[in-house]
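Peer 1: What follows is a predicted structure for the sequence shown.
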Amino acid sequence: MTAYRHAIDRKVAAHEAHLLLQNDFLILDTETIGIDRNARVVQIAIVDASGQPAVDTLVNPGMPIPADAMRIHGITDAMVNDAPSMADLLPSLESLWSTHPTYIYNAEFDSRILLQHIGRRPGLMRSTCIMKLYARFVGQVGSRGDYKWHKLTDACIQLKVPRIDAPAHSALGDCLRTLAVLRAMSEWYVRNSA
């Protein structure tokens, strides 16, 4: 990939971020147990365009939380014991995301996990993957010749996002970090679009 091509892709990605922020949107994140076809949601958060939580709840996955997952997000069986299930939450979640575009850092993962959890595609969810947008913005070529994906925490460091007062690997914290990454790309566009 040429430097010229990357410069164009960077500006296009930043412009897209700028345009995405003009919408009334939601940002969604989940914390899970597992990443395979048996993965389950243990926490879900949705924030609005101003960063205010519309949803921030633990979720009872209907199975024990493995120790390795607990070490990552700190969510225990006792914490989710009285939490609602995804089936309980689904009607209110679908009413939110059916009326607003939904932005997700690693949309393929969260969409797949929701699909597995509820047994069907999340109704009317129009999602945009902020991770892929950020990958175009950075322009680092991966081993397959496409843009390399970056962890959300790395994106925040690279963009010098101010510290967010919510733990990493919490659904709410990751929603707020995704919003901050989107805003930082938009700010880059504004500074460099003269």
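Peer 2: Alright, I've got the coordinates. Numbers count the residues shown, from 1 in each chain.

Peer 1: Please make it C-alpha for all contacts and neighbour counts, starting now.
Peer 2: Fine.

Peer 1: can you pull out the helices in this structure?
Peer 2: Along the chain, counting by DSSP state H, helices occupy 3-20, 67-73, 77-80, 86-97, 107-118, 130-138, 152-158, 171-192.

Peer 1: Next, format those as a markdown table and append distance to A45 and mean neighbour count.
Peer 2: Below are the helices of the chain laid out as a markdown table (distance: least, Cα to Cα, whole Å; neighbours: other Cα atoms under 10 Å):
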| stretch | distance to A45 | mean neighbour count |
| --- | --- | --- |
| helix 3-20 | 19 | 17 |
| helix 67-73 | 14 | 14 |
| helix 77-80 | 15 | 15 |
| helix 86-97 | 10 | 15 |
| helix 107-118 | 12 | 18 |
| helix 130-138 | 16 | 23 |
| helix 152-158 | 16 | 16 |
| helix 171-192 | 5 | 21 |
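
Peer 1: which stretch among those comes nearest L124?
Peer 2: For L124, the closest of those is helix 86-97, at 7.1 Å, according to Cα to Cα.

Peer 1: here comes the other one, which I'd like you to weigh against the first:
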Amino acid sequence: MRDDDNSDACDETPRAEDKCYTRGRLRDEFRLKPAPGAEPVRWYKNGYGGKYGVYRLADCVPMQAKRPQTEKQQQASARLGLQARMKSQRGRSARLAHLWLIQEPLFLDTETTGLDAGAQALEIGLVNALGEKIFETRLKPTVSIDPAAAAVHGISDDELLRAPSWPDIAPQLQHHIGWRPLVIFNADFDTRILKQTAAAHNAPASWLDTLTVYCAMRLAAGHYGPTNRYGTISLSDAVSQAGLSWTGEAHSAVTDAVMTAQVVNNIAGYWHELQCEMNDDAGSEPA
């Protein structure tokens, strides 16, 4: 039994004022505390080897009401709360998203033949932060599409028979990316796929190592919280957490890139809200 568990601990309670309660019950239910010098009516042992007492209502006095905060105290509390939100994981993620966006990044996504070490890209989508399409193509891989992957994106081997191969589109992709950073949802996976695709065609891929790449999946997991046992979050969960609606067909490269851009913009929006609150707070201080 804990200090805040029982209500009536005395055996005989003929009158309301004679009922006995623990300190916790007195505080939480009655806003009372034992009067100075009041002794417990009885002592009880708790499950941790300690003991606690119970007091009669008649031996208690009202707890002092909290004084209302002054305007200056309210401003100080609000400022501390704002600083805490800015330093929180959510706030730090939002600031990071803001820093990414001011670099004018591009958002990339791929659809693949599978997930293993031999998987290749069969569709690539590239958009800007506004969700405007910069580049889109399908690719003819050198391996067959895994049925599990086909069930997700709906692309078949027959649809890719006339598609260009990686060596045909790599220069265009490199040109469109240029100096700009890439933001990718699950960046480690997509960059691995691009390198595997280049390797399958014996094409040079050293330029892929020179790219600045940011992972939107880790950013979203930090801002919204992880939603799986791997400590990460899926794009669909991030879209849902952000309160966004899908524009286009999910699991197409361009659509997923567009939604990644929207998620990052949503996260950065929280940082902008905090900055507005900071500016309002600064403006409210006396000169």
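Peer 2: Ah, there it is. Keep in mind that what you see is a predicted model, and the values were worked out from it rather than measured.

Peer 1: if we can go back for a sec, so which of the helices of structure 1 gets nearest D29 of structure 1?
Peer 2: helix 171-192 (5.0 Å).

Peer 1: against structure 2, where does the closest one fall?
Peer 2: Under TM-score structural alignment, the counterpart of helix 171-192 of structure 1 in structure 2 spans residues 253-274.

Peer 1: If you drop the residues flanking it in sequence, what lies closest to the most centrally placed residue in structure 2?
Peer 2: Nearest residue to the geometric centre of structure 2 (Cα atoms, centre = their mean): Y224, 1.8 Å. Excluding the flanking residues, the one nearest Y224 of structure 2 by Cα to Cα, 6 or more residues apart in numbering is Q241, at 6.7 Å.

Peer 1: To which residue of structure 1 is the one you found aligned?
Peer 2: Aligned counterpart of Q241 of structure 2 in structure 1: Q158 (TM-score structural alignment).

Peer 1: go on, G91 of structure 2?
Peer 2: Alignment note (TM-score structural alignment): G91 of structure 2 maps to K11 of structure 1.

Peer 1: Now do the same contact list for that match.
Peer 2: Shown in contact with K11 of structure 1 (Cα atoms under 8 Å, 6 or more residues apart in numbering): F137, Y189.

Peer 1: P84 of structure 1 too?
Peer 2: Contacts of P84 of structure 1 by Cα under 8 Å, 6+ apart are L58, V59, N60.

Peer 1: give me the stretch of structure 2 that stretch 23-39 of structure 1 matches.
Peer 2: Stretch 23-39 of structure 1 maps onto residues 103-119 of structure 2, going by TM-score structural alignment.

Peer 1: A221 of structure 2 touches T232, doesn't it?
Peer 2: Yes. In this structure, A221 of structure 2 is within contact of T232 by Cα atoms under 8 Å, at 5.3 Å.

Peer 1: got any residues that touch both of those two?
Peer 2: Jointly contacting A221 of structure 2 and T232 under the rule Cα under 8 Å, 6+ apart is no residue at all.

Peer 1: thinking again about what came up before, buried residues of the match of stretch 23-39 of structure 1, list them for me.
Peer 2: P105, L106, F107, L108, D109, T110, E111, T112, T113, G114, A119 (16 or more other Cα atoms under 10 Å).

Peer 1: how far away is the second one from F135 of structure 2?
Peer 2: According to Cα to Cα, to the nearest Å, L106 of structure 2 and F135 of structure 2 sit 10 Å apart.
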